[in-house]
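>>> got a predicted model here, sequence first, then my questions.
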Amino acid sequence: MTAHSELRLLPWSGPDGKPCYLSTDNDSSHLSRLADSTEAIQLGLADNFVTHALGVLDNEETDPDELRALAADLVGALRDTLRVATSRGQRLAPSQPSAQGGEDDLRLPAAAFG
């Protein structure tokens, strides 16, 4: 990823629940690396919750309280995943239309996918 001077949405909220941002032109700074690591952990947890949810939903005898707890976990994981996607989307370089496909032929760089 190249360095940017724009604000980066961090993968955590402040104590009042408001978004936190980082202003740096160094993608290798301690806080940038901490944010990258936190994003990776959040995405891994979301993947684990999906796998767990599939198992719970296959069990016809799942307790309603377990379903409610699972739903809360999934909502939290989805919230974190959306924050990661938003942050990464904001950091993408503006796309250039390809010579062949026009503006409808949008391609993301491999770095956009982690």
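Received the coordinates, thanks. Values in this document were obtained by computation on a predicted structure and should not be read as measured data. Numbering: from 1, shown residues only.

>>> for the rest of this, base every contact and every neighbour count on C-alpha atoms.
Noted.

>>> elements contacting the helix or strand harbouring I41?
Here I41 sits within helix 30-58, counting by DSSP states H and E. Helices and strands touching helix 30-58, by 3 or more CA pairs under 8 Å, 6 or more residues apart in numbering; DSSP states H and E, are strand 7-13, helix 64-91.

>>> apply 10 Å and report the result again.
strand 7-13, strand 19-23, helix 64-91 (3 or more CA pairs under 10 Å, 6 or more residues apart in numbering; DSSP states H and E).

>>> tell me what angle the longest one forms with strand 19-23.
Here the directions of helix 64-91 and strand 19-23 differ by 30 degrees (axes from the mean of the first three to the mean of the last three CA atoms, to 10 degrees).

>>> how far away is the most centrally placed residue in the chain from V56?
Closest residue to the average C-alpha location of the chain: V84 at 2.2 Å, with CA atoms, centre = their mean. Relative to V56, V84 is positioned 26 Å away (CA to CA, to the nearest Å).

>>> next: S5.
44 Å.

>>> what about versus this one:
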Amino acid sequence: MNGVRLLPWTGEGGKPCYLGTDGTGRLSRVADAVECVQLGMADELLEHAADILADRRATPAQLRFLLARMREALTDVRRIAESRGGG
């Protein structure tokens, strides 16, 4: 085992999940795939945010929904950064 990895999902009660790993196992590959999806979704959300913010007709409900999704995406990105040693 080379170390402990923070996984890109939480456990019971929102607690962080860790994996003792050398980075080559099946669960590490699943975590890599989940992180890839999370980062892709964050990219798509940023594009959507630019569109919504440019639309002067955007409603408060649309903006609140966007903000809630951006909070989720930022939480995921922060967890990924922490997992990779950048947080």
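Yep, that arrived. Just so it is clear, the structure is predicted and the values come from calculations on it, not from any experiment.

>>> that older thread, any idea how far A54 of structure 2 is from the alignment partner in structure 2 of the residue nearest to the centre of structure 1?
With TM-score structural alignment as the criterion, the equivalent of V84 of structure 1 in structure 2 is I80. Distance of I80 of structure 2 to A54 of structure 2, computed by CA to CA: 29 Å.

>>> coming back round to it: just want to know which of S5 and V56 of structure 1 has more residues nearby.
Neighbour count, other CA atoms under 10 Å: between S5 of structure 1 and V56, V56 has more, with 16 against 11.

>>> the more buried one matches what in structure 2?
Under the alignment (TM-score structural alignment), V56 of structure 1 maps onto I52 of structure 2.

>>> could you do S32 of structure 1 as well?
In structure 2, S32 of structure 1 lands on S28 (TM-score structural alignment).

>>> find the residue closest to that match in space, skipping its chain neighbours.
Computed as CA to CA, 6 or more residues apart in numbering, the closest residue to S28 of structure 2 that is not its neighbour in sequence is T21, at 7.4 Å.

>>> that neighbour: what's it in contact with?
If you count contacts by CA atoms under 10 Å, 6 or more residues apart in numbering, T21 of structure 2 has them with M1, N2, G3, V4, R5, L27, S28.

>>> and if you look at R29 of structure 2?
R29 of structure 2 makes contacts with G23, E35, as judged by CA under 10 Å, 6+ apart.

>>> ok, it to T21 of structure 2 distance?
From R29 of structure 2 to T21 of structure 2 the distance is 11 Å (CA to CA).

>>> over to M70 of structure 2?
For M70 of structure 2, the distance to T21 of structure 2 - CA to CA - is 30 Å.

>>> sorry, back to before: turn the helices and strands packed on helix 30-58 of structure 1 into TSV, including distance to F49 of structure 1.
Formatted as TSV, the helices and strands packed on helix 30-58 of structure 1 follow (distance: least, CA to CA, whole Å):
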stretch	distance to F49 of structure 1
strand 7-13	18
strand 19-23	24
helix 64-91	6
